[in-house]
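>>> sequence unavailable; structure follows:
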């Protein structure tokens, strides 16, 4: 018999309501072998107007579209024809200068005042006219992973650190970009696009109902995206730059890195998994079966000793799955 145990305070149990997928891949020293496989390291996308924390999130009754802040007077060559490449260069510059080597911490203050950020804002303004539906599945997946991670940072710079759980919910449900004429919040990008139009976050039903023009952006669900999205908390996966040509290998590496920190007590037939697999277990197993979740995890366990231990526990048929606590402190 399999048992799932969840030891967490009530506020943590409520977190699944709007997890925008956070990131943190364990100890700083454990991920060096993964970083070399990524061209970029982290993703901050921010804009100009800085709202005081006293009036920011609590006052937002509707979507806050951050790339409508200023008219685009971009003097760079290429325009929309090579926007993906322009964004890549701009994001790489932000990553290199304002994230730590592991992609786990962001220097929000320095980033918000930088020339690199000003350049990024010009590029991001062009997203209003960028047709992401023209991208292939792999390239669209990489595009929205990068945009999500950047929009989180942008939102945190604009609105300040969430002080309450309601603030955090509003961050994910209101902070947005206009992309190709369509407004997409963080929740829309995560649950509507990347999770294949599934309920989650602020969406009690599917984010894009029948007839919604955004429904055409929905991708085939790939559970590995949960280990690539960073919602601005310490326990989120690191921020990295994803590329369409390499997205499959990159997502494998990100998943392996995040799962390095699972805890196993073989003599107790107990495995402690990341909280993300509690919140999004149904993306791996429709019934959230502990056995099926562990079977999905095993191929991503880089350490053979851990993989073999989990296999033995699975074979025993008498297992307990716990979930590790989630640290929602700001990743600064």
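Structure's in. What do you need? Keep in mind that what you see is a predicted model, and the values were worked out from it rather than measured.
>>> CA only for contacts and neighbour counts going forward, please
OK.
>>> ok, the residue nearest to residue 181 when sequence neighbours are not counted - how many residues close by?
Using CA to CA, 6 or more residues apart in numbering and skipping residues adjacent in sequence, the residue nearest residue 181 is residue 128, 5.4 Å away. Using other CA atoms under 10 Å, residue 128 has 17 neighbouring residues.
>>> checking residue 128 next. Helix, strand or coil?
helix (DSSP: H, G, I helix; E, B strand; the rest coil).
>>> wait, what's in contact with it?
By CA atoms under 8 Å, 6 or more residues apart in numbering, the contact set of residue 128 is 67, 177-182.
>>> how about the helices in the stretch 201-332 of the chain?
Counting by DSSP state H, counting those that start in this stretch, the stretch 201-332 of the chain has helices at residues 247-258, 276-279, 290-297, 304-316.
>>> let's bring in a second model and compare:
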């Protein structure tokens, strides 16, 4: 992966740089910048986090059009890598921008506000998650209904073709119950998502053999169809943990929305 300082200033098309690697660079620079700011200024509690502003990788991504991205993101592996990295970086950037204006700012609206302006379209976090990563599914339908209205034509080439429930173990929305942030690469995205799934399930799943209950994250409920319904959840848990869950009742745990930024893996 190239370094942040190796990014040319005149990037305009995917021919100039690997746009998938660019999303990883954005996360890399964001983490380093936040660490540097925290070391310099911690006297006021929540600090300014100036490092969470636009960076060279961010500006390079903004100069790309949807047509540019369509040329670069030609496989589901590339699409998943790019959009997961970008989502996780943008959430941190947006949230620190909100806290810089008001250190008590609520998170309300962060998922629907403009998150990034590409050369020809503006995207929100919801656009990235529910349209591009989930194949344009309705946010509040547990995954059973398509999004409405239909996805814009310019976004359709950038959407994943085959839904992948593992993305829910990779996206971080700044809450304590969210999975941690990892740096994903297209060449290893499948094994990385397998590892993220294994890690989340092992740490989060609570099995009560006496009451014949398994308690799991509410993420499974919010995206029930993505996981294949209750039968699919039992299959995923069984394959991951190496035991049968057919006789256990499923209970969903309360989601802890306590803010926890910079939750790096």
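Arrived safely, thanks for sending. Predicted model only: the values in this text are computed from it and were never measured.
>>> give me the TM-score for these two chains.
TM-score for the superposed chains, counting by TM-score structural alignment, normalised by the length of structure 2: 0.76, backed by 235 aligned residues with a CA RMSD of 3.1 Å.
>>> closest one to residue 170 of structure 1 among the helices of the stretch 201-332 of structure 1?
The closest of the helices of the stretch 201-332 of structure 1 to residue 170 of structure 1 is helix 276-279. By CA to CA, the value is 18.7 Å.
>>> mean deviation of that closest one from structure 2?
By mean CA distance after the TM-score superposition for structure 1, the fitted helix 276-279 of structure 1 averages 0.8 Å away from its aligned residues in structure 2.
>>> so that helix corresponds to what in structure 2?
Across structure 2, the stretch matching helix 276-279 of structure 1 (TM-score structural alignment) is residues 219-222.
>>> burial of residue 311 of structure 1, as a residue count?
14.
>>> tell me who's in contact with the residue nearest to it when sequence neighbours are not counted.
The shortest distance from residue 311 of structure 1 to any non-neighbouring residue, by CA to CA, 6+ apart, is to residue 298 (7.5 Å). Contact analysis of residue 298 of structure 1 by CA under 8 Å, 6+ apart lists 307, 310-311.
>>> what does residue 298 of structure 1 correspond to in structure 2?
Under the alignment (TM-score structural alignment), residue 298 of structure 1 pairs with residue 238 in structure 2.
>>> could you report the distance from its match to residue 226 of structure 2?
17 Å (CA to CA, to the nearest Å).
>>> show me where the stretch 151-265 of structure 2 has its strands.
Counting by DSSP state E, counting those that start in this stretch, the stretch 151-265 of structure 2 has strands at residues 206-208, 213-216, 249-252.
>>> what separation do you get for residue 143 of structure 2 and residue 137 of structure 2?
From residue 143 of structure 2 across to residue 137 of structure 2, the span is 6 Å (CA to CA).
>>> likewise for residue 22 of structure 2?
Distance of residue 22 of structure 2 to residue 137 of structure 2, computed by CA to CA: 27 Å.
>>> now residue 168 of structure 2
In terms of CA to CA, residue 168 of structure 2 sits 14 Å off from residue 137 of structure 2.
>>> what's the answer for residue 197 of structure 2, then?
Distance from residue 197 of structure 2 to residue 137 of structure 2, by CA to CA: 21 Å.
>>> neighbour count: those two, which is higher?
residue 137 (24 against 21).
>>> using the three-state scheme, assign the residue mapped onto that one from structure 1.
Aligned by TM-score structural alignment, residue 137 of structure 2 pairs with residue 198 of structure 1. Assigned with three-state DSSP, residue 198 of structure 1 falls in the coil class.
>>> quick one, what contacts residue 198 of structure 1?
Per CA under 8 Å, 6+ apart, neighbours of residue 198 of structure 1: 191-192, 205-207.
>>> how much space between it and residue 278 of structure 1?
Note on residue 198 of structure 1: its distance to residue 278 of structure 1, by CA to CA, is 16 Å.
>>> wait, what's in contact with the counterpart of residue 141 of structure 1 in structure 2?
Under the alignment (TM-score structural alignment), residue 141 of structure 1 pairs with residue 80 of structure 2. By CA under 8 Å, 6+ apart, the residues touching residue 80 of structure 2 are 133, 160, 167, 186, 189.
>>> now tabulate the residues you listed in TSV and tack on neighbour count.
Below are the contacts of residue 80 of structure 2 laid out as TSV (neighbours: other CA atoms under 10 Å):
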residue	neighbour count
133	29
160	23
167	20
186	19
189	17
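>>> which single one of those residues is nearest to residue 250 of structure 2?
Nearest to residue 250 of structure 2 among these, with distances taken as CA to CA, is residue 167, at 21.2 Å.
>>> pretty sure that closest one sits against residue 192.
No - counting by CA atoms under 8 Å, residue 167 of structure 2 does not reach residue 192; the two are 10.6 Å apart.
>>> center of structure 1, which residue is that?
Closest residue to the average C-alpha location of structure 1: residue 229 at 1.5 Å, with CA atoms, centre = their mean.
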